[in-house]
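Chemist: structure of the sequence below:
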Amino acid sequence: MNTAIVDALTSVLPPESVIINPDSMTGFLHDEAAWAPYGAPAAVVRPADTLEVQQVVKACIETGTALVPRGAGTGLSGGANAIDGCVIISFERMAKVLEIDHANHIARVQPGMVGDEFRAVLAEEGLWYGPDPASSPWSTIGGNVGTNAGGMCCVKYGVTADWVRELEVVTGTGEIVRLGRRTPKGVAGYDLRGLMVGSEGTLGVVTEIVVRVENLPPEPITVAGFFDSLIDAGNAVAAIRGQGIRPSALELVDRYCLQAVDEWKNMGLSADAEVVLIGRTDSPGAQGDAEAGAMLRCFDNAGATLSMRSSDAQEGDALYAARRLAYPALERLGPVLTEDICVPFTKVAEVLQECADIGERHGVLVASIAHAGDGNLHPLLITPPGDDEAEERAKAAFDEIIAAAIAAGGTVTGEHGIGLLKLDGLRQEVSPTVAEMYRAVKRALDPHGILNPGKAIPS
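Modeler: From the prediction side, this is the model:
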């Protein structure tokens, strides 16, 4: 055990803030990234406020101990995984909405606040927050900031960075700073707020988040198109975006995912189709009707075997829920290695098919879900539990899919982050010069090398 850090923590924090019993730390060891390595921490801390976070950072600096920030552990790249002898910092006790400013349309929230709980608080005030990852019933706002999460609404409303105005951060030197500003515009100095969002806890520890909020949008209209091939569905996506339609969501779910959801929740949604596109528009009145109709025409022109508009909000919500439940439903079948590639709209059909072909070549089941409207594809590689040989084949397929995304002019991650699983992919995507720029920023902001080392950027 790293006794020096344990002694340092227990001398400055109340007993309820520090966990050192190995059995009690089990639930904090890793996120949901299949097969990403993790170690044994020296301690888990659960600070109650920013000053306690500062004490933790200072203790880690003094003892040379790695510090790994953690949200709800729903990440899919290994970014929250423990390092041997490290301190895990969990924000479960910092989970409040601190301020809602109606006049300026902003809210201040602590990092441990769960996304859907935050949205529920805002809804009571007639307000709304855009980023909507499929994990929002479980993931935290702080975790979403760490990976710059997107989700199902980002095709129209953008990703987390588009909503974050200001951050309170404990730096890698143990100081408390505020980055960004509350005003809608501001270009004074470097955008350190933007640099911090998506940095996966490697540049600072976020303790407060100020986000912009908007008025609740109208009740959405949901449309669905059923297709016999990934190619046809991908062509429908390209057609919708090519016509300048901006749906509030455009999600893809394949047959494997729908079947898994049905077997788990018995929702009666399985269809005689290879893939379903679920589109939404929350534009008001006649504009919403026109956008829904235009999406249906794109479905039909691309070869949909069936296209439909929800008859009421309940039916639309059921289709949307199926998309949100797809990943946990597939997890029940065996370990899931999750891709997070993002490609140009015009390449969606081609790359979706290539992912399926790669799975077939390696003898690995590849199920597909996607934020198709912005080209963010999530091929899911599923293997039988305990099958080591299948695991190796899945890892090989994973690497080929990353290469295919880069070859198509895309990126290795759209919202899950690099963590541990995508380090090799990032090395392929960026030049050595750019990688050294990343390392230079890391050295400047984390001079002691304690903040989530070994994650997010190539060594």
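Chemist: hey, let's count contacts and neighbours off CA atoms from now on
Modeler: Noted.
Chemist: secondary structure element for Phe226?
Modeler: strand 221-227 (DSSP states H and E).
Chemist: what is that strand packed up against?
Modeler: Packing partners of strand 221-227 (3 or more CA pairs under 8 Å, 6 or more residues apart in numbering; DSSP states H and E): strand 275-281, helix 285-301, strand 306-309, helix 313-331.
Chemist: and the angle from the first one to helix 313-331?
Modeler: The one in question is strand 275-281. Put simply, strand 275-281 runs at 140 degrees to helix 313-331, going by axes from the mean of the first three to the mean of the last three CA atoms, to 10 degrees.
Chemist: here's the other one to compare against:
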Amino acid sequence: MDPDVLASISHDDAEWAPVGKALAALRATSTQEVSAAVRVAAELGIPVVARGAGTGLSGGANAVDGCLVIDLSPMNQILEIDVENMICVVQPGVVNDDLKAAVARHGLWYPPDPASAPWSTIGGNVSTNAGGLCCLKYGVTRDYVLGLEVVVGGPAGEYGTVTHIGHRTTKGVAGYDLTGLFVGSEGTLGIVTEITLRLRPARREAPRTVVGAFPSLVKAGDAVAAVTRDGLLPTALELLDRACLQAVEDWKHLGLEADAEALLLAQIDTPGESGQAEATATAEAFEGAGALWAAVSTDEQEAEALFAARRLAYPALERLSPVLTEDVCVPRSQVPAMLAAVVEIAERHGVSIATIAHAGDGNLHPLILTPPNDDAARVAAQAAFEEILARAIAVGGTVSGEHGIGLLKREGLHRELPPPVLAMQVALKQTLDPLGLFNPGKAI
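Modeler: Purely as a prediction, here's the structure:
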């Protein structure tokens, strides 16, 4: 393989995560090819790193020295859509948005929707247990994975063994939940080559959008806490600060006006008059928490532009400078305090932080911006990154809500988890991958 091509598929989008020099790569087109490659790699003692579209933000798909990179993106077929049972079977290289469009033609819906949905693959979503804008109400990837075809080693047999875990039924508790274990394992236990997903009926009408403008991030956080206290459950409750909005507008010219320090965007998909009542109550919660203004949008084009801005925020900022992306998740009652901590940490370290968030479920994505080729700024950014992790743990949160541990969060993970829990995770890895071949050095 051309060295430049090999290098291009040897890393994901994580800023400053170390990247090793891969020995070779395979663009896999079938489970059989993956199985044969893993078998040969095991015989030769070569580590194996699987990847999809490379949209990850934690270094989980980065090559290690002397490894075989297995690119699963060519395995991009939707193998089955079972309308009667509301399930589908897909290969790992299927792009999230492509799956959504395919099942929509059958009156069905696949809810998990990371901001990278136009580019990220289902296999990568499974690897990190991706969430997204709708997960507040509808859950994350793990909630939709019924079964997996996996290429494994260890107690299952020789490396390269292909087996199925999970089921196709709505319920199933036969044995340990190995499917749940593999979802979010970041390719460290085996390689997923086929995924069985549950689906939902398509929504009956377009969601209502509620927009609130706030004088500060903390006030926006207060509004998130108010929505929770009032027992409201929007489909999505997203936050963007002024820096994110301006970056998107400068790039895409969507006609956005950043007239506040932060915006909250809520979507309500309850149909009929009940949905209208929920939207009105959400707007009132925003106002009660100190919004400059709040309104229920009746303009579908405006609503679409606002949520497009939320999805485009990261690539818009990435165009301007290197971006070190956080992914902490805190209890919803702690969102105001965590946002205040982000502001304070940025000021103390002298770094620029733009913030987006799945605010409704406490999943915050502070984006630490640094000038290119500025070592002092890089050191300050990394110090701020680690301090944000520590602060999230201190308020009862976690170092990763949906991006995974990869390489960037391993120290944070070891600070978060008790030693007995870490020991159990290491024991699982050693049992299922005794040779330590699958994505070594990641996740734990």
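Chemist: looking at the helices and strands packed on strand 221-227 of the first structure, which is buried most?
Modeler: Counting by mean count of other CA atoms under 10 Å, strand 275-281 has the highest mean neighbour count of those, with a mean of 27.
Chemist: and that strand against the second structure, how far off on average?
Modeler: Here the mean offset of strand 275-281 of the first structure against the second structure after fitting is 0.3 Å, by mean CA distance after the TM-score superposition for the first structure.
Chemist: what sits up against that strand?
Modeler: Strand 275-281 of the first structure has contacts (CA atoms under 8 Å, 6 or more residues apart in numbering) with 220-230, 233, 246-255, 288, 291-292, 295, 319-320.
Chemist: which one in the second structure is aligned with Ile406 of the first structure?
Modeler: Mapped onto the second structure by TM-score structural alignment, Ile406 of the first structure lines up with Ile393.
Chemist: so which bits of the host helix or strand of that match are buried?
Modeler: If you go by DSSP H and E, Ile393 of the second structure is part of helix 375-394. In terms of neighbour count (16 or more other CA atoms under 10 Å), helix 375-394 of the second structure has its buried residues at 377-378, 380-382, 384-393.
Chemist: quick one on the thing from earlier: excluding its backbone neighbours, what's nearest the match of Ile406 of the first structure?
Modeler: Glu416 (6.2 Å; CA to CA, 6 or more residues apart in numbering).
Chemist: look up how far Arg255 of the first structure lies from Thr383 of the first structure.
Modeler: Distance of Thr383 of the first structure to Arg255 of the first structure, given as CA to CA, to the nearest Å: 17 Å.
Chemist: those two: who's more crowded?
Modeler: Thr383 (24 against 20; other CA atoms under 10 Å).
Chemist: return the residues in contact with that one.
Modeler: Shown in contact with Thr383 of the first structure (CA under 8 Å, 6+ apart): Gly334, Pro335, Val336, Val364, Leu365, Ala390, Glu391, Ala394.
Chemist: map Arg415 of the second structure onto the first structure.
Modeler: Residue pairing (TM-score structural alignment): Arg415 of the second structure is matched to Gln428 of the first structure.
Chemist: helix or strand: which one has its match?
Modeler: Using DSSP H and E, Gln428 of the first structure falls within helix 423-429.
Chemist: give me the mean distance between that helix and the second structure.
Modeler: Mean deviation of helix 423-429 of the first structure relative to the second structure after superposition (mean CA distance after the TM-score superposition for the first structure): 0.3 Å.
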